[in-house]
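[1] Sequence and predicted structure, then a few things I'm wondering about:
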Amino acid sequence: MNLVLGEISAWLWIDLVLVIILLWMLGTQLYWWYRGKKVAHIVESDEFKQGLRKGQVIDLRDSAEFGRSHILGARNMPFAQFKLYENALRKDAPVYLYDTTKAMPIRIAARLKKEGFNDIYILKGGYSKWDGKKKTKKI
């Protein structure tokens, strides 16, 4: 009888740990969603396209990825080196950010918002969701 109770207890602990991990993952997603809404407009590809001509399009991916392919007209400001480039951005023009994910653009948008930028847009789904014009390196 004690062996059965011990096994049930072990399975209960495993279930509890899995539930905690699941709640942590859900909480993290909700946090990034809320933070993104607070500091920038997260827009679909079509809305992103509409503002390209009047805004500053920033690719936050590393230089190698940017060199292979990027949105036509984008400037590369890798996330890891963004501090070096941020003074090159104008506060009076909208900023359009993209990367392969949504977390890095949200972090950069929060930084820009703190510096006084107001019109900040993030491409929902990142570069993989972009269906507009691209500049691709020919091999």
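    Received the coordinates, thanks.

[2] going forward, measure contacts and count neighbours with C-alpha atoms only.
    OK.

[3] So which bits of stretch 58-73 are buried?
    58-61, 66, 70-71 (16 or more other CA atoms under 10 Å).

[4] Check the contact between Ser63 and Ala80; I expect there is one.
    No. Using CA atoms under 8 Å, Ser63 is not in contact with Ala80; the gap is 10.6 Å.

[5] would CSV of the buried residues of stretch 58-73 with secondary structure and distance to Lys102 be doable?
    Listed next are the buried residues of stretch 58-73 as CSV, based on DSSP: H, G, I helix; E, B strand; the rest coil; distance: CA to CA, whole Å:
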residue, secondary structure, distance to Lys102
Ile58, strand, 13
Asp59, strand, 12
Leu60, coil, 11
Arg61, coil, 12
Phe66, helix, 17
His70, strand, 16
Ile71, strand, 16
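
[6] want to compare, so here's the second one:
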Amino acid sequence: MNNMTTNELEQTLQQDETIQLIDVRETDEYAGGHIKQAKNVPLSELTERTNELDPSRPLHVICLSGGRSMNAAMYLEQAGFDVTNVDGGMMSWEGNVTR
């Protein structure tokens, strides 16, 4: 599994706004502010919603601080995804957020 910082994620998003980014925080946390390109797939629903993700494209995973996204990334890697965990999560994110 790969890891990247939030600064690296922001640079990646500026270069390619079509990246597959999921936010595994719960729905209420996501509603409080999220990265525009992020799709909300709460960790508690991930196993049931994995089919919504494209296994042919790299996947980036973010949460609040990096713990839940690490768990999600380990699961998704075992499921065959090329996955990158975003270290530091939304607590480290300095870019724009959407509500």
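    Right, received. Where do you want to start? None of these values were measured; they are calculated from a predicted model.

[7] before we move on, back to that, just the buried residues of stretch 58-73 of structure 1 now: which is nearest Ala88 of structure 1?
    Ile58 (11.1 Å; CA to CA).

[8] who touches Arg68 of structure 2 in this structure?
    Arg68 of structure 2 makes contacts with 24-25, 43, 62, as judged by CA atoms under 8 Å, 6 or more residues apart in numbering.

[9] Point to the residue nearest the middle of structure 2.
    Nearest to the geometric centre of structure 2 sits Val61, at 2.3 Å (CA atoms, centre = their mean).

[10] what does it align to in structure 1?
    Using TM-score structural alignment as the criterion, Val61 of structure 2 maps onto Leu97 of structure 1.

[11] distance from the helix or strand hosting that match to structure 2 after superposition?
    Taking DSSP states H and E as the definition, one finds Leu97 of structure 1 inside strand 95-98. Compared with structure 2 after fitting, strand 95-98 of structure 1 deviates on average by 0.8 Å (mean CA distance after the TM-score superposition for structure 1).

[12] by contact count, what packs against that strand?
    Judged by 3 or more CA pairs under 8 Å, 6 or more residues apart in numbering; DSSP states H and E, strand 95-98 of structure 1 is in contact with strand 56-59, helix 103-114, strand 120-123.

[13] List just the one of the ones you listed that sits closest to Ser9 of structure 1.
    helix 103-114 (37.9 Å).

[14] Thr84 of structure 2 contacts Asn3, correct?
    Yes. Counting by CA under 8 Å, Thr84 of structure 2 touches Asn3, with 5.2 Å between them.

[15] more neighbours, those two?
    More crowded of Thr84 of structure 2 and Asn3, by other CA atoms under 10 Å: Thr84, with 23 against 16.

[16] counterpart of Lys36 of structure 2 in structure 1?
    By TM-score structural alignment, Lys36 of structure 2 lines up with Leu72.

[17] didn't its match look like it was pressed against Trp130?
    No. Leu72 of structure 1 is beyond contact range of Trp130, at 10.9 Å (criterion: CA under 8 Å).

[18] I'd like to know how many residues surround Ile108 of structure 1.
    Residues near Ile108 of structure 1, counting by other CA under 10 Å: 20.
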